[in-house]
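Q: pasting the sequence and the predicted coordinates here, then a few questions.
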Amino acid sequence: MNLFVFGLGFSARRFVERERSRFAAIRATVTDPDRARAIEAEAGLPVRVFGPDADDPRIAADLADTDVLLVSAPPGPDGDTALARHADAIRASRIRWIGYLSTIGVYGDQGGAWIDETTEATPRSARSRERLAVERDWLALGAETGKAVQVFRLSGIYGPGRNPFVKLREGKAQRIIKAGQVFNRIHVDDIAAALAASLERPRNGAVYNVTDDEPAPPQVVTEHAARLAGLPLPPAVDFETAELSPMARSFYGENKRVRNRLLREELGLALRYPTYREGLAALKDDAAG
């Protein structure tokens, strides 16, 4: 069984690292030639350069020799670049399982209410509307071809090298206070486990919320990390006056509590890190610096 990955980012690479032994061959793409060479040297993977301005000619042959396709690249200005350029090759291939990594942002603002996979997607931001459109394009391909296409809507991703400990040590952490605001999170290892579970139980047209069990205020998570690491708390900052990028500020415009019902009921997955407490406790190396 061979794997091809469009977009070898943080989550996709963790899946490759955890599940490498199940695949006879793994090929992947990144957008930067230097990064491609570095990953090939470090991980021994064939890496192709693919993006808005590049399309390695070997990709078509790679897809013809692929059984499992993971799509982790963000949408381009005209939709999904992989679909736009390689839909025919994917249709003609022996690929039997396709996973598309999306975001819980497609649900938009739910006023802090609990939601699950049955909740209508009502994205507010342009980037979430693009994600939803691409989800639908991939699901349409699955309906057309019979290939099992699954969509995984991810909440805020954290893991080794990408977590509150890193920001605390770098002096970049903030305790931003906005009344009633909560976010869900997901450890990158639980993302990998969800993908692996889906490989064992493919279902064409499935949509899964890949998220933890306990949405929490962001400042509470920062405070817990600081206590674990023995680091001083950053000062509390009111959301209205906080210095945030436009993208970061937009996240606070959406408030929801997301359930992962289908992960448990359909895929039989028990999260290794069901809340931020277990997840942060496992990241002690990052806490120590």
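A: Now that the structure is in, tell me what you want to look at.
Q: C-alpha only now, for contacts and for neighbours.
A: OK.
Q: ok, which stretches of this protein are helices?
A: Remark: helices assigned in the chain by DSSP state H are 10-19, 33-43, 59-64, 81-92, 126-145, 164-170, 188-200, 218-229, 246-251, 261-265, 276-281, 284-288.
Q: now for the fourth one, which elements pack on it?
A: Secondary structure elements in contact with helix 81-92, counted by 3 or more C-alpha pairs under 8 Å, 6 or more residues apart in numbering; DSSP states H and E, are helix 59-64.
Q: put this next to the first one:
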Amino acid sequence: MNLFIFGLGFTGRRFAERARDRFQTVRATVTDPAAAARIAAETGFTMRGFGPEADDPRIAEDLADTDALLVSAPPSEQGDPVLRRYEEAIAASRIGWIGYLSTIGVYGDQGGAWIDETTPPAPRSARSRIRLDAEAAWFALGARTGKAVQVFRLAGIYGPGRNPIVKLREGRSQRIVKAGQVFNRIHVDDIATTLLASLDRPRPGAVYNVTDDEPAPPQVVTEHAAALTGLPLPPEIDFETADLSPMARSFYGENKRVRNGLIRDELGVALAYPTYREGLAVLKDEA
């Protein structure tokens, strides 16, 4: 079996590294040619360019020789870039499993309520509406071709090199307080575990929330990271006066508690890091 990944970023690379023993060949795309050469040398993966201007001409041939496809490349106002360029190549291929990485942002603001996969999406931001449109486009491809398309709605991703402890060490952390605000998170290894479980149990049209068990206020997570490491705790900043980018501020406009029971009940996933406490405990000693 062969794997192809559109968008070998933080999550896609972790999954590919975990899945490499299951596939004869792993091929993947990045937008930066220099990054492609470096990643190929580090991992042994076959790397292709997939940029806004031009693609590696071998991608269509690769897709014809692919069994499982993971899509991590983000959509734009012009739609999903993979479908826009390769829908027919994918439709004509032997690909049987397609995983599309989306976001719990498609649920919009739920006023802090608990929600699950049966909750109707209500995206508030333009980027979340675009994500929901991309989900629908991939499901349409699956319905047309009979291929098993699964959508994975991810919470805030953290892991090695990308977590609250790193921000504290680098002096980039802010302890922002907004009354009642919580966020779900998910360790990158638990995403990989979920994708691997889905490969074994494909279900066409499935939607899975990939989150931890305990949505928590962001300042509480920062405080725990500081307590674990002995690093200085930044002062509290009221959300209304915080210096945040428009995108970061928009995240605080959505408040929800996302259940993850389906990945447990249907896919048999046991989270290695069910809360931020377990996740940060293994990250506190990383270089």
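A: Cool, the structure landed. Source: prediction; values computed, not measured.
Q: rewinding a little: among the helices of structure 1, which comes closest to residue 181 of structure 1?
A: With C-alpha to C-alpha as the criterion, residue 181 of structure 1 lies closest to helix 218-229 of the helices of structure 1, at 7.7 Å.
Q: list of residues touching that closest one?
A: Identification of contacts with helix 218-229 of structure 1 by C-alpha atoms under 8 Å, 6 or more residues apart in numbering yields 164-165, 168, 173-177, 181-183, 232-233, 276-277, 280-281, 284, 287-288.
Q: tell me which of the helices of structure 1 is the most buried.
A: helix 188-200 (a mean of 20; mean count of other C-alpha atoms under 10 Å).
Q: and it, what other elements does it pack with?
A: helix 10-19.
Q: so what angle separates the directions of the helix it packs on and helix 188-200?
A: Compare the direction of helix 10-19 of structure 1 with that of helix 188-200 by axes from the mean of the first three to the mean of the last three C-alpha atoms, to 10 degrees and you get 70 degrees.
Q: helix 10-19 of structure 1 vs structure 2, mean deviation?
A: After superposition onto structure 2, helix 10-19 of structure 1 lies on average 0.6 Å away from the residues it aligns with, using mean C-alpha distance after the TM-score superposition for structure 1.
Q: report the angle between that helix and helix 33-43.
A: Going by the same axes, to 10 degrees, helix 10-19 of structure 1 is angled at 20 degrees with respect to helix 33-43.
Q: show me the contact partners of helix 10-19 of structure 1.
A: With C-alpha under 8 Å, 6+ apart as the contact definition, helix 10-19 of structure 1 has outside contacts at 5, 70, 72, 188, 189, 191, 192, 193, 195, 196.
Q: nearest to residue 213 of structure 1 among these?
A: residue 191 (13.6 Å).
Q: how close does the most centrally placed residue in structure 1 sit to residue 3 of structure 1?
A: Centre of structure 1 computed as the mean C-alpha position; nearest residue by C-alpha atoms, centre = their mean is residue 154, 4.8 Å away. Distance from residue 154 of structure 1 to residue 3 of structure 1, counting by C-alpha to C-alpha, to the nearest Å: 21 Å.
Q: ok, now residue 82 of structure 1?
A: According to C-alpha to C-alpha, residue 82 of structure 1 and residue 3 of structure 1 sit 15 Å apart.
Q: can you check residue 121 of structure 1 too?
A: 30 Å.
Q: so which of the two has more stuff around it?
A: Per other C-alpha atoms under 10 Å, whichever of residue 121 of structure 1 and residue 3 has more neighbours is residue 3, with 24 against 17.
Q: I figured that one hits residue 22, correct?
A: No. Applying C-alpha atoms under 8 Å as the test, residue 3 of structure 1 and residue 22 come out as separate, 9.4 Å apart.
Q: next, the contact list for residue 254 of structure 2, please.
A: Contacts were defined as C-alpha under 8 Å, 6+ apart; by that measure residue 254 of structure 2 touches 105, 108, 109, 110, 111.
Q: of these, buried ones?
A: Neighbour-count burial (16 or more other C-alpha atoms under 10 Å) applied to those gives 105, 108, 109, 110.
Q: who's in contact with the second one?
A: For residue 108 of structure 2, the contacting residues are 121, 122, 123, 124, 125, 128, 254, 255, by C-alpha under 8 Å, 6+ apart.
Q: and these as TSV, adding distance to residue 56 of structure 2?
A: TSV is the format used below for the contacts of residue 108 of structure 2 (distance: C-alpha to C-alpha, whole Å):
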residue	distance to residue 56 of structure 2
121	35
122	36
123	34
124	35
125	32
128	29
254	38
255	41
